[in-house]
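[1] Coordinates for the following, if possible.
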Amino acid sequence: MDPWNPLGTGNPLQTALVGLYAAQLTGADEIPVAYEMVTERAARVLGLTAAEYGIAQGAPASFVLLPAETPAEALRRQVRPRYVVARGTVLAETPPAPARLNWPGEPPADVDFRPAGRS
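    Below you'll find the model as predicted:
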């Protein structure tokens, strides 16, 4: 359960997406800002130092790996974390789960909702 949103999943990407829609901030330059709000800016609000947050030599190796190439893609597709790592230990792993499209008259095809040419 999400302690801040009774309909939420505890996923910051969901919070960012709802905020984007509610504030009508869906411009190309606004979407990455919403992503920063639930990642880098949230870390700053929590008072985390550069040694505690981010990818850097000597950092605690705590991160979430998302199967997306850009913040906008992560938000649009609402991707599930591929790996959740805390202090170098994998705590959670989500295997890829393609969506299957069964269009009449066509063979079934897996889709990933990414732009054509990316896989």
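[2] contacts, neighbours, all on C-alpha from now
    Will do.
[3] which parts of the longest helix seen in the chain are buried?
    Across the chain, the longest stretch assigned as helix under DSSP state H is helix 12-22. By neighbour count on 16 or more other C-alpha atoms under 10 Å, the buried set for helix 12-22 is 12, 13, 14, 15, 16, 17, 20.
[4] Check which element follows that helix along the chain.
    helix 31-37 (DSSP states H and E).
[5] Pull out the buried residues from that following helix.
    31, 32, 33, 34, 35, 37.
[6] run this one through as well so I can compare:
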Amino acid sequence: MLGDRIRPFHHWKDPGQEIYLGHFKIGRFDFSSINPFQLGSINGGSLVYACYGTGYYDLKIQNEMLRFKLPVAKEQVFFTEKHSYHTGLKLYGIGSGDNGQELRVLMYLPKGSPPKIYLIRKG
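    This is a model prediction of the structure:
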């Protein structure tokens, strides 16, 4: 069974991680997220995201770095935690080939859109 390498409460801003969020560019700020009387969504069933934007990621594959960007939402504004980014990413590694290279499967699962699957291996 494959295990997701992005664990709950992943430290996105830690460059020592296999996948790292190097930069977050705010595209849209939701001002209702700073309302002190609103502790969550109206029906209480989901998180309220403060910012939506673009995440610039680094993915380490053996001794090389793959850089890419995808949309990301951020939950907190004032007291930012390393894990407050909601990326919709899943990362899996599949065995080693004949040359000792591991295949990476990166899944992007955006809410309300079809998933995107990327197969990555070092050239």
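[7] Report the TM-score for the pair.
    Between these two chains, after superposing, the TM-score reads 0.24 (TM-score structural alignment, normalised by the length of structure 1); 60 aligned residues with a C-alpha RMSD of 5.6 Å.
[8] coming back round to it: which elements pack onto the longest helix of structure 1?
    helix 31-37, helix 71-77 (3 or more C-alpha pairs under 8 Å, 6 or more residues apart in numbering; DSSP states H and E).
[9] Distance to residue 91 of structure 1 for those helices - can I get that in CSV?
    Putting the helices and strands packed on helix 12-22 of structure 1 into CSV (distance: least, C-alpha to C-alpha, whole Å) gives the following:
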stretch, distance to residue 91 of structure 1
helix 31-37, 23
helix 71-77, 20
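[10] For residue 65 of structure 1, find the nearest of the ones you listed.
    helix 71-77 (10.7 Å; C-alpha to C-alpha).
[11] Okay, buried residues for that closest one please.
    71, 72, 73, 74, 75, 76.
[12] Help me confirm that the second one comes into contact with residue 31.
    Yes - counting by C-alpha atoms under 8 Å, residue 31 is a contact partner of residue 72 of structure 1 at 6.0 Å.
[13] Neighbours of residue 74 of structure 2, how many?
    22 (other C-alpha atoms under 10 Å).
[14] quick revisit: quick one: the buried residues of helix 71-77 of structure 1 as JSON lines, columns for distance to residue 83 of structure 1 too.
    Formatted as JSON lines, the buried residues of helix 71-77 of structure 1 follow (distance: C-alpha to C-alpha, whole Å):
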{"residue": "71", "distance to residue 83 of structure 1": "17"}
{"residue": "72", "distance to residue 83 of structure 1": "19"}
{"residue": "73", "distance to residue 83 of structure 1": "17"}
{"residue": "74", "distance to residue 83 of structure 1": "14"}
{"residue": "75", "distance to residue 83 of structure 1": "17"}
{"residue": "76", "distance to residue 83 of structure 1": "19"}
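[15] for the residues you listed, which one is nearest residue 64 of structure 1?
    residue 74 (12.1 Å).
[16] So the closest one sits against residue 16, correct?
    No - at 10.5 Å, residue 74 of structure 1 and residue 16 do not qualify as touching, with contact defined as C-alpha under 8 Å.
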